[in-house]
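*Asks:* can you look at this prediction? I've put the sequence above it.
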Amino acid sequence: MKTHLERFLEYLEAERNLSEKTVISYRRDLLQFQEFLRTTRLCLKENLSAGEADKSPPALDWSRVDKTAVRAFLGYLHGKGLAKSYMVRKLAAIRSFFKYLNREGLMSLNPASLVSSPKLPKKIPSFLSIPETLSLLQSADPPESLGSQASQGIRVSQSHLLILRDRAILEVLYATGIRVGELARLKVGNVNFEERTVRVQGKGKKERIVLLGESAAEVLKGYLFHRSRPEDPPEPVENLPLFTNYEGGPLTDRSVRRIIKKYVQKSRLHKRITPHSLRHTFATHLLDSGADLRVIQELLGHESLSTTQKYLHVSMGKLMEVYNKAHPKA
């Protein structure tokens, strides 16, 4: 018989369409909470028989969990020195679980909703200036000979192909603002070169269309041209990963992060830059150029406008410049 926790995880995957990675995160957080309750013997089932009382692990009664138990768990995490961001995430997982139990009629209220989340310091997203962005992109410039080879229909070596791939990754991340996981999941068929758009599967398996700049489209075309080989199997090209590793398999999130780190070091940018920094850079540059915040929200795939509004803090200098020019009393 499946436990309430197992059914909840199935619900997340089947009904809420959460990604496998997100479901694994929920599982890990809730199992830790469950283990804490068992270890501290909080909220165990009442009137257990002698055999059940000695059973390992002891049986929990989720309906007995109250706000005191949830706060005790947060106190335990704080004592272990966990960052507040991790505590907020774990509390969110617990709230979702009890919301599900409440919906299923297994509890009358959600005890975690009565517990306040730890306050997180407001972080201004890291981003690159336009000169820094160009420096990063140029650090992955392929040799000039590759252009003439492509015009003659000559494929490049494997080592040169990886340089083309890396440049295409940098261009696509900056041109579209997509997440690293979204990039790793892209198939060749997701790209429409004629319309210069990319169909992306985001959080909750929701699809959206993002735009591909001319520069990114040309670099990506060049990479795909050089990657194709006459001896390739007849599998439809549309189903192949857009970006592949040395052996032809799909790139992982971690591989993309390593690629970004490599070119950040090569371009001598003295900043901690991640794939997500290019997402922040994309949004900040659009906002600085006068793009509407709701358009940026749509391109980033944010459900809430408040998530996108953090870029207003980044672009405050630009906002002040516009204000000073436009306001008669400025």
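*Replies:* Thanks, I have the structure now.

*Asks:* CA only for contacts and neighbour counts going forward, please
*Replies:* Fine.

*Asks:* residues contacting Y174?
*Replies:* Shown in contact with Y174 (Cα atoms under 8 Å, 6 or more residues apart in numbering): 278-279, 281-282.

*Asks:* can you do 6 Å?
*Replies:* Contact analysis of Y174 by Cα atoms under 6 Å, 6 or more residues apart in numbering lists 278, 282.

*Asks:* wasn't it part of a strand?
*Replies:* No. Secondary structure of Y174 (DSSP: H, G, I helix; E, B strand; the rest coil): helix, not part of a strand.

*Asks:* quick one: the closest residue to E20 other than its chain neighbours from D288, how far?
*Replies:* Taking Cα to Cα, 6 or more residues apart in numbering, and ignoring the residues beside it in sequence, E20 has E13 as its nearest neighbour in space, at 7.3 Å. When Cα to Cα, to the nearest Å is applied, the distance between E13 and D288 equals 38 Å.

*Asks:* ok, now F36?
*Replies:* 48 Å.

*Asks:* before we move on, back to that, which SSE is immediately downstream of the helix or strand where the residue nearest to E20 lies?
*Replies:* Using DSSP states H and E, E13 falls within helix 4-14. Toward the C-terminus, helix 4-14 is succeeded by helix 20-39 as the next helix or strand (DSSP H and E).

*Asks:* mind listing the strands for the chain?
*Replies:* 191-192, 197-201, 207-211 (DSSP state E).

*Asks:* let's bring in a second model and compare:
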Amino acid sequence: MQTSGTPSDRSTPPKPPETITNQREVRSLTTGDQERGPFPPYSGGTRAGVDALLDACDADLDAPAPDEAWYAEMRLIALRDAAMIDVLYSTGLRQAELARLALDDYDPARRSLRVRGKSDKERLVLVTRSAAARVEAWLAERGRDTGGLVAPFTPRSQRIRRRVGGRIDHHTGQTVSHVITERSERAKTARLTARDFRRTFISELLIAGVDLSTVQALAGCASLLRGPSSNEEIFNEVASDLAVIPS
């Protein structure tokens, strides 16, 4: 089932601090203006897996249900999960970064997300038209109340969980991981993680020839330093595989 409501195209936004350094070079890759490049050998089959996860979400939108309330719950969960999966794949966000996103961080006119990464550093990332359409379909059900962009649900009634005062709650990085795991199981595909999406995002940009500083900015990587405790392990691993870091 195809979602609708894709935001209209927009001109390139001004570059904020800690954001991409070569907007024109990566715009077609990050906004869906063109198809992404050839399936990269470094992605571990992630693209095919993501398609399977999204297909499973869409199947729930059309699946028969024993009653209207049951269908409403299935639909709500499927719309949210599809938005989470497509955003993770199209932006390479860490699962904790996705969990921290608030409604106010999403700019539908620019198809962008304001992301708070490590040490609370902010960066701007763009989402593909597909991901933006998924987000809009989810927000049509979620509403525009303040709080978490991709909200968790209450355990029994599967209602959007709110804090005291009515503000919509946020996921945690762990619950984001649980959503991906559950969808992988239902899609009967290899288990995927946010790390797989992030690795694919970085590898596709590097394969396309995007310069290192731009990829670092998009991925929120602080440095190219290696080491077992480095949080840039994925970036370094992919970049090394592609022979773009001098030995």
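*Replies:* Perfect, I can see it now. What you are looking at is a predicted structure, and each value in this text was computed from that prediction instead of being measured.

*Asks:* and the TM-score between them?
*Replies:* Overlay of the two chains. TM-score (TM-score structural alignment, normalised by the length of the second structure): 0.63; 175 aligned residues with a Cα RMSD of 2.5 Å.

*Asks:* about what we covered before: nearest to L31 of the first structure, out of the strands of the first structure?
*Replies:* strand 197-201 (28.3 Å; Cα to Cα).

*Asks:* report the mean deviation for that closest one after fitting onto the second structure.
*Replies:* Mean deviation of strand 197-201 of the first structure relative to the second structure after superposition (mean Cα distance after the TM-score superposition for the first structure): 0.5 Å.

*Asks:* what angle do that strand and strand 207-211 make?
*Replies:* 150 degrees (axes from the mean of the first three to the mean of the last three Cα atoms, to 10 degrees).

*Asks:* for whatever residue of the first structure lines up with S90 of the second structure, give me its contacts.
*Replies:* Counting by TM-score structural alignment, S90 of the second structure lines up with A175 in the first structure. Neighbouring residues of A175 of the first structure by Cα under 6 Å, 6+ apart: 212-213.

*Asks:* mind redoing it with 7 Å?
*Replies:* 212-213, 216, 282 (Cα atoms under 7 Å, 6 or more residues apart in numbering).

*Asks:* can you list the strands of the first structure in CSV and add distance to S306 of the first structure and mean neighbour count?
*Replies:* Shown next, in CSV, are the strands of the first structure (distance: least, Cα to Cα, whole Å; neighbours: other Cα atoms under 10 Å):
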stretch, distance to S306 of the first structure, mean neighbour count
strand 191-192, 29, 18
strand 197-201, 21, 20
strand 207-211, 19, 16
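
*Asks:* as a markdown table, those strands with distance to R167 of the first structure would be great.
*Replies:* Formatted as a markdown table, the strands of the first structure follow (distance: least, Cα to Cα, whole Å):
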| stretch | distance to R167 of the first structure |
| --- | --- |
| strand 191-192 | 17 |
| strand 197-201 | 17 |
| strand 207-211 | 18 |
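
*Asks:* which one of those strands lies closest to S85 of the first structure?
*Replies:* Of the strands of the first structure, the one closest to S85 of the first structure (Cα to Cα) turns out to be strand 197-201, at 25.5 Å.

*Asks:* from A93 of the first structure, how far out is D166 of the first structure?
*Replies:* Applying Cα to Cα, the value for D166 of the first structure to A93 of the first structure is 36 Å.

*Asks:* higher neighbour count, these two?
*Replies:* Here D166 of the first structure and A93 are compared on neighbour count by other Cα atoms under 10 Å; more neighbours surround D166, at 25 against 21.

*Asks:* the more buried one -> the second structure?
*Replies:* If you follow D166 of the first structure across to the second structure using TM-score structural alignment, you land on D81.

*Asks:* got the contact list for its match?
*Replies:* By Cα under 7 Å, 6+ apart, the contact set of D81 of the second structure is V179.

*Asks:* do a quick rundown of the helices in the second structure.
*Replies:* Counting by DSSP state H, the second structure has helices at residues 23-31, 46-62, 68-91, 95-100, 129-142, 173-187, 194-207, 212-219, 233-241.

*Asks:* so which bits of the last one are buried?
*Replies:* Within helix 233-241 of the second structure, the residues that count as buried by 16 or more other Cα atoms under 10 Å are 233-239.

*Asks:* which residue is nearest the centroid of the first structure?
*Replies:* R179 (5.0 Å; Cα atoms, centre = their mean).

*Asks:* need the contact list for it.
*Replies:* R179 of the first structure sits next to 276, 279 when contact means Cα under 7 Å, 6+ apart.

*Asks:* and the gap between the residue mapped onto E207 of the first structure from the second structure and W138 of the second structure?
*Replies:* Taking TM-score structural alignment, E207 of the first structure has E122 as its aligned residue in the second structure. To W138 of the second structure, E122 of the second structure is 24 Å away according to Cα to Cα.

*Asks:* spatially nearest residue to V135 of the second structure, not counting backbone neighbours?
*Replies:* In space, V135 of the second structure is closest to A83, 5.0 Å off (Cα to Cα, 6+ apart).

*Asks:* work out the gap between stretch 25-34 of the first structure and the centre of the chain.
*Replies:* Distance of stretch 25-34 of the first structure from the chain centroid (Cα atoms, centre = their mean, to the nearest Å) equals 20 Å.

*Asks:* and if you look at stretch 56-72 of the second structure?
*Replies:* 24 Å.
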